[in-house]
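[1] I'd like to go over a predicted model; first the sequence, then the structure.
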Amino acid sequence: MTEFFDRHQALLQDARKALTARGFWAPFAEIPSESVYGAGSRAAGQAAFDALKGQPFALPGHPEQRRVGAEESPFGGALDITYPAADPAALIAAAQGSAQALADATPKARVGALIEALVRLNRHSFLIAHATQHTTGQGFAMAFQAGGPHAQDRALEAVALAWDEMTRFPDHAIWEKPQGKAAPLRLDKHWTLVPAGVALTIGCNTFPTWNGYPGIFASLATGNPVIVKPHPRAILPLALTVRILREVFAEAGLPADAILLAADTAEAPMTQALATDPAVRIIDYTGGTAFGDWLRANARQARLFTEEAGVNTVTILGAPDFTGMCDNLAFSLALYSGQMCTAPQTILVPEGGIDSDLGHKTPDQVGQGLAHALDRLLEDPARAVGVLGAVANPATVARMEALRQGARVIRDGRPMLLAAGADDAVAQGECFGPVAFLVTCADAEAALDRATALARDRGAITAALYDTDEERIARAIPAFARAGVNLSINLTGAIYVNQSAAFSDFHVTGANPAGNACLTDTAFVAPRFTRAMWRRQVA
């Protein structure tokens, strides 16, 4: 069935062009406006979310042995939604039962259905925004963008790249080798795309769709059934996704059980059992390094794609626009209370200070500049709520309280800015949440060395550099590249180190301990299938 493919072929072609051009392209509108999403769409999304609370979540035909669900909104109140749950063996059996039909479907059938699902998900962006806000603690605007259109962009990016990889070579060719005066040798060759097997997506609490969609959609596009294992605190956004995918697959003649929800609880987790099942051949994981290490040690049968912990640095060696720099960094530090994998954490400054457009600044003055910028940004409570959102996990609050004890506090509150020495261990590992460290280094070169070493040895997804010395910037660029981290230089205004744009930015390089996979490059998609050939001699 190619009806969906034919309907969305133009969108697919635009996505493929955007992948090559790497400029700005956003197929799904990021503004939560009824002028874009239709009159009444905002109220309809709120009503749909309210209707889900306190009810069993429906997934027709899904394996079900019991009901689970204990999500609490970080803004207060239990969602009281229960989800169908089944033992790992039942989920694996259902996924395997769908595998052949999904593999036998043409790339057009799979890709067309996936794009149709994305279009439908986009129509439900207000609903998904509420689901994301009240499971992750993001402010509504961020929840709408990151949970909806930006996640959908990332999914389409993965689907378009998968299409290119699956269609890069022909599926049939006549091979003819000249034999001089004798008749040429002729072979009729055919290639079949063979999916790797069952895929497991292990979701995170903070960005369940944005981080989860690339793996889910890449695996489905290449013919692999997917079991989606959400974080127990953030099931709803992915449950809505699974429901829409199952509906579209059924309409497209594809097996609905090619996409399954593995809802569980913190008290009775099933991730380890799923991850080590021999049928699971692909694992997409976003989370801490400790469980990443466990997966590497125990899930050896699967190809593992990870995004893990890192230490994102800001190296301040000079400031062409001191106020603009402070304001820009303040927003980056405050956004979603620092609970972004791209949020800066460790700010490195030479102990001799920096030159700026406002004169020479000591490290203390740099710290005060950042503190004042945070105060300006967050002085309006209504704006502060939208920027900061809520802390998703109580353990993050406890960690902040422990850090405050005995530290030199530059700015208290959320986010908290602490002073640290170059050798202080606390600033050399990820400290997830609304806390940053101002670290003094011997000089500019020592600061650069520390930033690149942290990326190389501890991992980093982003790095920022502020400097007025162009020769030093030119030396720093390849040093950060060798450390495997993406670098932003002298950002001011409304573009931030936290931001990663689909179809342009490669999110995570895969070249340092913060993750072994990139969202999204060919290495993220191509290992999810192989090509098998059969050939026959012809006259």
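    Thanks, I have it.
[2] all contacts plus neighbour counts: C-alpha atoms, from now on.
    Noted.
[3] quick one: the helices in the stretch 251-400 of the chain?
    Along the stretch 251-400 of the chain, the segments classed as helices by DSSP state H, counting those that start in this stretch run 271-275, 289-298, 322-334, 363-378, 381-388, 394-404.
[4] out of those, deepest packed?
    Ranked by mean neighbour count under mean count of other CA atoms under 10 Å, these are led by helix 322-334, which reaches a mean of 23.
[5] which helices and strands does it pack with?
    Helix 322-334 makes packing contacts with helix 363-378, helix 381-388 when contacts are defined by 3 or more CA pairs under 8 Å, 6 or more residues apart in numbering; DSSP states H and E.
[6] repeat that with 6 Å
    Here helix 322-334 touches helix 363-378, going by 3 or more CA pairs under 6 Å, 6 or more residues apart in numbering; DSSP states H and E.
[7] centre of the chain versus the host helix or strand of Thr192, how much separation?
    Take DSSP states H and E as the rule and Thr192 turns out to sit in strand 182-195. How far strand 182-195 lies from its chain's middle: 40 Å, per CA atoms, centre = their mean, to the nearest Å.
[8] structure B:
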Amino acid sequence: VAVATAKAAAAAWRSASPDTRAGVAAEILARLNAASFEIAHAVQHTTGQPFMMAFQAGGPHAQDRGLEAVAYAWAEQKRHPGAARWSKPQRKGGPLVMDKTYTPVGRGVSVLIACNTFPTWNGYPGLFASLVTGNPVIVKPHRKAVLPLAITVRVAREVLAEAGFDPDVVLLAASRADERPAPALATHPDVRIVDFTGSKEFGDWLEDNARQAVVHTEKAGLNTVVVDSTDDYAGLLRNLAFSLSLYSGQMCTTPQNILVPRDGFPTDQGPRTADEFAADLGAALDKLLGDPARAAATLGAIVNDGVLRRLDEATGLGRTAHPSKGITHPEFAEAVVRTPLVARLDAEADEKTFTSEWFGPVSFVIGTDSTTHSLRVLHDTVRRHGALTASVYAADEAALDAARATALEAGVHLSENLTGGVFVNQSAAFSDFHGTAANPAANAALTDPAFVTGRFSVLQSRRHAPTPAEESSRV
């Protein structure tokens, strides 16, 4: 029913110009911006994000990503002129002259399958890229995070109706806990575009089975940090501790594997072995999260029982360098809040453990033979299992050059020597790509031209141009 309804609403929207569609999308974003606090509370209480993150990432930052998709989609549709006159000289008589028009046309019904953790930040790029390229969109929210996208769909439908379009250009397909409509939606023969953020298993299934559609996926990966050396050890520890703690590690960009030469690396505070580094990182976590109110404002709450089960299982891995503990939320006493667990592993003995994804507040300090060994582990794990982020800490330019070359070969974005107020978890619209499509963690990047060009085709019509005499007679 949803697909048929969206398809019936498509004609007038498809016929509108890219300028008109971009204008409607911009108005939707402006009204979502005005509703940022409402959306923030909806995000907080459906995802467990701390309020400040729910406001920033769920509101203005998500809207930034939506606006970025609008800009890319509009620009790519304007790449070709709307009309052109073509001529070819002939040996006899006048030239051949043709009038040609070029019209960007959407592929068809688009389905957005959203995630539990970041329903708007991860959802808005696909929603607005499809809309501006002329496609109706069915929004399928995660069953535990319906409200933020329900508000979004309500606003979009109001704007569409006011602009004279059928509001069914945007539909909400919510489901009960016992329903699984996403596979049927994604593989419906009239669905031509699918956007998905979530598990590797379902993302792989979509790529294999939704053959009738252009499929954009962001899945999971083994985000990795390589530590070679540093001239700001305290800043490194502060930055990493916050990166591991932010939203209890329930971000697709949170570091999991921290590769450290087991026998030690140089710092401005003297050499540190892998064991000493793990202990120092645990101390930095305790300092950051010592005050319950501050800790809750950073950690938020655990999003679902699966994360808790994974965290419990991780207590038996390797040697625990920093145990996870529960914290009572000062505002919401029943919220489930946990600090990060850091386990000490070895690159040779524990490969099976750290080459699996442990989504949530679980990270590993992994001892390696050397930085060269660390970079080899980074390359091999990212190529095989994917990653959305990679980081390196190195005071030596040669080591940084080697890390850059490794990241380019592995197909992952790299952050270098983050010791201040920017963290590897963060991705800014109009500045940072999110995902690369160059490793298994995602087959698309937010946002580049490839993210939008598959959502429409440029169709042409052509006819013989009128002769000068015919043009004169018309005048």
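    The structure has been received and is ready for your questions. Every value quoted in this text rests on a predicted model; they were computed, and no experiment measured them.
[9] The strand holding Thr192 of structure 1 aligns to what range in structure 2?
    Counting by TM-score structural alignment, strand 182-195 of structure 1 falls onto residues 93-106 of structure 2.
[10] Pull out the buried residues from that stretch.
    Neighbour-count burial for stretch 93-106 of structure 2 flags 97, 100-106 (criterion: 16 or more other CA atoms under 10 Å).
[11] Map Gln133 of structure 1 onto structure 2.
    So Gln133 of structure 1 corresponds to Gln44, using TM-score structural alignment.
[12] Show the subsequent helix or strand relative to the strand or helix carrying its match.
    Secondary-structure assignment from DSSP H and E places Gln44 of structure 2 in helix 36-47. As assigned by DSSP H and E, the chain's next helix or strand after helix 36-47 of structure 2 is helix 51-58.
[13] That following helix: average distance to aligned residues in structure 1?
    Compared with structure 1 after the fit, helix 51-58 of structure 2 shows a mean deviation of 0.2 Å (mean CA distance after the TM-score superposition for structure 1).
[14] Figure out how far that helix is from the centre of its chain.
    16 Å.
[15] repeat for stretch 247-264 of structure 1
    The answer for stretch 247-264 of structure 1 is 22 Å, by CA atoms, centre = their mean.
[16] With stretch 57-77 of structure 2 instead?
    Relative to the centre of its chain, stretch 57-77 of structure 2 is centred 12 Å away, using CA atoms, centre = their mean.
[17] so it matches what in structure 1?
    Stretch 57-77 of structure 2 lines up with residues 146-166 of structure 1 when matched by TM-score structural alignment.
[18] And the matching stretch, what's buried?
    Neighbour count says stretch 146-166 of structure 1 has 146-163, 166 buried, by 16+ other CA under 10 Å.
[19] Disregarding flanking residues, what is the spatial nearest neighbour of the most centrally placed residue in structure 2?
    Geometric centre of structure 2, nearest residue: Asn122, 5.0 Å, by CA atoms, centre = their mean. With sequence-adjacent residues excluded and distances taken as CA to CA, 6 or more residues apart in numbering, Asn122 of structure 2 is closest to Thr197, at 6.8 Å.
[20] likewise Leu236 of structure 2?
    Nearest non-adjacent residue to Leu236 of structure 2, counting by CA to CA, 6+ apart: Thr419, 4.9 Å away.
[21] what secondary structure does the aligned partner of that neighbour in structure 1 sit in?
    Alignment note (TM-score structural alignment): Thr419 of structure 2 maps to Thr492 of structure 1. Put simply, Thr492 of structure 1 is coil when judged by DSSP: H, G, I helix; E, B strand; the rest coil.
[22] ok, Thr492 of structure 1 - contacts?
    324-325, 328 (CA atoms under 6 Å, 6 or more residues apart in numbering).
[23] got it, and Asn205 of structure 1?
    Asn205 of structure 1 makes contact with 231, 234, according to CA under 6 Å, 6+ apart.
[24] rewinding a little: not counting its own residues, what contacts the match of strand 182-195 of structure 1?
    By CA under 6 Å, 6+ apart, stretch 93-106 of structure 2 touches 82-89, 133-135, 455-465.
[25] So which of these belong to strands?
    Judged by DSSP state E, the subset of these located in strands is 83-88, 456-464.
[26] Among these, name the buried ones.
    The neighbour count (16+ other CA under 10 Å) marks Phe456 as buried among these.
[27] Which pair of the ones in strands among the contacts of stretch 93-106 of structure 2 spans the longest distance?
    Farthest apart among these by CA to CA are Lys88 and Phe456. That separation is 29.6 Å.
[28] So what does Gly359 of structure 1 match up with in structure 2?
    Checking TM-score structural alignment: Gly359 of structure 1 goes with Gly270.
[29] Now do the contacts for that match.
    Counted by CA under 6 Å, 6+ apart, Gly270 of structure 2 has zero contacts.
[30] ok, now the one 3 residues further on?
    Contact criterion CA under 6 Å, 6+ apart gives 262-264 as the residues in contact with Thr273 of structure 2.
[31] for Gly429 of structure 1, same thing?
    Applying CA under 6 Å, 6+ apart, we find Gly429 of structure 1 in contact with Val311.
[32] quick one: what helix or strand has the residue mapped onto it from structure 2 in it?
    Counting by TM-score structural alignment, Gly429 of structure 1 lines up with Ser356 in structure 2. Using DSSP H and E, Ser356 of structure 2 sits in no helix or strand.
[33] next one: Arg384 of structure 2
    For Arg384 of structure 2, the element it lies in under DSSP H and E is helix 371-385.
[34] Alright, that wraps it up for me.
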